[in-house]
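Enquirer: Can you look at this prediction? I've put the sequence above it.
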Amino acid sequence: MTRQMTGAKMVVQALLDQGVDTVFGYPGGAVLPIYDEIFQQNGIKHILVRHEQGAVHAAEGYARATGKPGVCLVTSGPGATNAVTGLTDALMDSIPIVVLTGQVPTFMIGSDAFQEADTVGITRSCTKHNWLVKDPATLASTLHEAFHVATAGRPGPVLVDIPKDVQFATSDYVAPKQVNTSHYAPRVKGDLESITELVEALETAKRPVFYTGGGVINSGPAASQLLRELVEATGFPVTSTLMGLGAYPASGDKWLGMLGMHGLYEANMAMHGCDLMINIGARFDDRITGRIDAFSPKSAKAHIDIDPSSINKVIRVDIPIVGDIAHVLEDLLKIWKARGRKTNREALEKWWGRINEWRKVDCLKFKQEGKIIKPQYALHRLEELTKTYDRYICTEVGQHQMWAAQYLGFEDPNRWMTSGGLGTMGYGFPASIGVQQAFPEALVINVAGEASWLMNMQEMGTAIQFRLPVNQFILNNERLGMVRQWQELLHGERYSHSWSEALPDFVKLAEAFGAKGIRCDDPADLDDAIMEMINYDGPVIFDCLVEKHENCFPMIPSGKAHNEMLLGEAETQGVIDAKGSVLV
């Protein structure tokens, strides 16, 4: 039985039928019919952000934390163009979001009408797919298809552009089960012959390593559980990209830490020296590979990914497997167990011996001396004081992001929200709002730099209005930290525009919004200040003044191989030689 309703009502009904409970958005003339329908229902909560970029990042945070698609609603023209950064961020990091945009009436499209923009054209390259709906009869089916495309296969952002006259028009509503989505059915089962070939490689490898990425988390909880089973059963070391943190627990004894440009020494050395690399749900991005011709030069390479376009895109692999991570790992374990659970144990023991030598470098060591807080110490204390809580961590982008990845431990997936591929300053604050909305009772902390945080500071109004007790933990070095570090190391210490001479008083800023402000500049006071933040029932801006010129190590300089890391204190103390050999 079909139901007649307006296009605007179809939008709300489709969201309800898709299980949506939260929409992040900002109204405008071209979406007022939809907002009128939102006003007349109670099934969906609308979170009014202060900027459309914030709406998309909040939807990303919600999606990353829950595993469900995030939804945002913005108006035409500048509303849609303001969403472009968030869309591109979600595309790079494979985050499922559905963005609904208003558009001028169909008869005005192309006339340069007020607040008109070619939204479909503008967002074609930064969405997984997009639609301009000109016929109300196709609106409901398009909306349901959008959710399917956003979540099936490699997740990503989609956009539906809805002209205002289509929102007013009346037509038949189509339920999700009536929509045929078989034309987009990504392959989820891996080729069994290729999986068997990988099992054979596992059985004989002398120096294997699992290289995991965000695809493990995107595949769902089963994939992370299967990864853990595979690692424990084989005894192989495991490392991860920035986006994959939490898929394998940081407390696990097979964990090498994050790899890549600011990854751990043992992780990068293992990648460089392995003879079998098993890439599970990562895309060989440049922050990981470094110099491609020197990347893991002596290894056979396997790559498991649901996106066929990622296979052999950057690094040629010997064993390509297209499929969903959970399905492939399930089959891999079945075949490996059926063949006798074999590994090259003698060689593996020697490999772990080498890895444990690399671990002795202790590449994250630091000294907290004097009255100035080291950023590493701030995050070390944050970890110690919050790790037992039901905790979610977001970050902005820069040095603080890398320190957070290095010093905070993640035991489970979906607890770490950060901008990986696009590196979007201003991501973390609105993302934390999305996470807190999804999990109101959880401890949500956004680790920020003062420069990144200021990019979307207006969202403090959103946090206050909706009583979301997000904690903004700002490592304030009064510098664009990562820019300054590169200028010091690579540009002759010419610090071109890498600091601001007009920073706000963050405590007063918090109070102006009606939030709590905390300032700490003494390491002796840090623990008490962090506990004050945790125990406050409401939004907090924590201004943690840290060493202004601290560099983030380890670091692989641009154009260098994994075994050519800058190590900071470990290097200056003579713990390793020029060839990377451990001297302790």
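Expert: Thanks, I have the structure now. Numbering: from 1, shown residues only.
Enquirer: Could you use CA atoms for every contact and neighbour count after this?
Expert: Fine.
Enquirer: Please report how far Ala510 lies from Thr66.
Expert: 28 Å (Cα to Cα, to the nearest Å).
Enquirer: Alongside the first one, take a look at this:
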Amino acid sequence: MRVADFIFKYLADSGVRDVFMISGGGAMFLNDALGQEKRIRTICNHHEQGTAIAAEGYARATGKLAVASVTTGPGGTNAITGVIGGWLDSIPILFISGQVKFSTSIASRPELPLRQLGDQEINIVDIVKPITKYAVMVTDPQKIRYELEKAIHIAMSGRKGPVWLDIPINIQSAEINESDLENYVPVEEKTVLPQDEIAALYRKFLTAKKPVVIAGHGIRLADAVESLDQLITKLKIPVLGTFEGFDMLPSDSPYFSGRIGTIGTRSGNIVLQNADFVLCIGTRNNIRQVSYNYENFARRADTVAVVDIDPAELQKNTIRITDPICCDAGVFLKEFLAAAEASGVPDFSSWLQWSIERERKYSVVPQAEKGMPGVNPYHFTRILTELLPEKSIVSCTNATPSLALFQSGIVKKGQIMYCNSGCAAMGFGLPAALGGAVAAKNGELTICLEGDGSLMMNMQELQTVRHHNLNMKLFLYNNNEYCSIRQTQDNFFEGRHSGCDNGSGVTFPNWKVLSAAFDWRYEEICSAEEAVAKLPAILSSEGPVFVEVKLVPGYRFEPKLSSRRLPDGSMVSASLEDMFPFLPEDEMKQNIYQG
């Protein structure tokens, strides 16, 4: 068989059932072999950025390795934004690229500073090395099993992430005997379980009065959501959601107390800043979460423990960490639960009740003023998520859709909700939703929360969804501008706009006409009342539906962390609990736990 045939046979034997791809001359044997492997469904995108991001969405929805195949030159470079997203958010994706034959590649003449030798060639391996866990050009047909197994092992081990195999066309077509191929044997890493550190941390927990758990995306990556639920049920303490991990705790959980960060919920940040014991599990505490005023993060806490599988994340010069624990989140959860069962758990009911009361008090979402056209995005998102079934998949793009979902969305048990946090690229929502819809083997409803600016970046994937008649409902948050950019320019440049709206050079198409061109059913929602009336029928319908949600003009992202102007005119970064719109001083005092 050919090397190309072996690649996809091996992947199919390993359980891969879907591959995202765009064909190309430099990958022609890969394309042919993929088409011949009947156990794998091929999802043909219309841009390689869509291919890469769809693979990310698939990996997020399944918890498994995703596979993407592209061609040489621009086929590889077009995929880079998706690679970055997977790299920063720890998503396991195997990229397989075609390449010119080795004898006409610059790799064959390393002594020369050539830019290009073969037709449409680019040295993709060196380009993606800084943003992958492993990247290599396969130059020996007999090494294909070794390199495949090595790449997959690396992608799925430790802190997960993307890997890249570049296959020259003469290697793709080379004949091999499968029984002669060398296996990759992983070097057995001696993992030392930090039992002493975990035991010491639990002793601190026993003396705490106001403990909280911050649940990060690393818990889902470790396939440990059930372990989190078991631990929280045992400890009976407040749990706070993170931007990448907020879908793991249902909103009706008796322990849910909000979500944290610069664009978190007011209740989540208030509870965090009152806690004396903060346990961060599987979250890297990025700047969006801890703010630039990170010295004040968990400022009343005697203990700030961070559990992360990546030792580098425990050594950053940002928040104060009293107890760094380098450990897989799933392993830690089981060990901490064992400690709780062995040593018992104090009664934190008063603290828990106080925290839940804060969440209830500040969970009200803003509505459009009477007489104003459109619907407030926070209000619409609350209405929508209240109606979504359990086990639905929700992909959202950045800015308005992701902020509205994070701050006002209702999460139900079994749902998967995701947005890319580290890269935060416009154009993420639709292709990532495509990946989620492909992963929904039992017909689970897939929701795409998309912005008008973002959809313009990858709208071609509407055709991919239509081609496969996927059960996706796309909600276009139409504000007719780049809302986050407009707000930034209003704040910093006295309302001078550049490249953010109609008056400064950015316009959008007629969405009804565009959806018809892609043969999507079209619906329009212009008010909260219409949302309540129309959504049940939309959500229960079959196939793709394009819903244009016309938003109220001029809305702002609130609450959010903002700087305070002091009496002398100087600006100071506010602490996390002090979100804009600022609360009266007497109310802020009421938000200090006195138990």
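Expert: Okay, I see it. This is a predicted model, so every value here is computed, not measured.
Enquirer: Can you tell me what sits against the helix or strand encompassing Gly436 of structure 2?
Expert: According to DSSP states H and E, Gly436 of structure 2 maps onto helix 429-439. With Cα atoms under 8 Å, 6 or more residues apart in numbering as the test, helix 429-439 of structure 2 has contacts from 18, 50-51, 53-62, 393-398, 419, 444-450, 454-455, 458-459, 461-462, 464-465, 470-472, 474.
Enquirer: at 6 Å instead, please
Expert: For helix 429-439 of structure 2, the external contacting residues (Cα atoms under 6 Å, 6 or more residues apart in numbering) are 50, 53-55, 57-58, 61, 395-397, 446, 448, 450.
Enquirer: Could you identify the residue of structure 1 that aligns with Trp87 of structure 2?
Expert: Pairing criterion TM-score structural alignment: the partner of Trp87 of structure 2 within structure 1 is identified as Leu91.
Enquirer: how near is its match to Gly121 of structure 1?
Expert: Leu91 of structure 1 is 16 Å from Gly121 of structure 1, by Cα to Cα.
Enquirer: Neighbour count for those two, which is higher?
Expert: Applying other Cα atoms under 10 Å to Leu91 of structure 1 and Gly121 shows that Leu91 carries more neighbours, namely 23 against 12.
Enquirer: wouldn't that one be in contact with Gly156 here?
Expert: Yes: shown here, Leu91 of structure 1 and Gly156 form a contact pair, counting by Cα atoms under 6 Å, at 5.2 Å.
Enquirer: how big is the offset of the helix holding Gly436 of structure 2 relative to structure 1?
Expert: Comparing helix 429-439 of structure 2 with its match in structure 1 after superposition yields a mean distance of 0.9 Å (mean Cα distance after the TM-score superposition for structure 1).
Enquirer: Please compute how far that helix lies from its chain's middle.
Expert: Centre-to-centre, helix 429-439 of structure 2 and its host chain are 12 Å apart (Cα atoms, centre = their mean, to the nearest Å).
Enquirer: and what of stretch 246-257 of structure 2?
Expert: So, by Cα atoms, centre = their mean, the centroid of stretch 246-257 of structure 2 is 18 Å from its chain's centroid.
Enquirer: Show me what Gln36 of structure 2 aligns to in structure 1.
Expert: Matched to structure 1 by TM-score structural alignment, Gln36 of structure 2 sits across from Gln40.
Enquirer: on that earlier part again, what stretch of structure 1 does the next helix or strand after the helix holding Gly436 of structure 2 fall on?
Expert: The helix or strand immediately downstream of helix 429-439 of structure 2 is strand 446-451, counting by DSSP H and E. Aligned by TM-score structural alignment, strand 446-451 of structure 2 falls on residues 444-449 of structure 1.
Enquirer: which bit of structure 1 covers stretch 323-337 of structure 2?
Expert: Taking TM-score structural alignment, stretch 323-337 of structure 2 hits residues 319-333 over in structure 1.
Enquirer: can you pull out the helices in the stretch 151-300 of structure 1?
Expert: Along the stretch 151-300 of structure 1, counting by DSSP state H, counting those that start in this stretch, helices occupy 164-168, 192-204, 214-218, 221-234, 265-273, 286-289.
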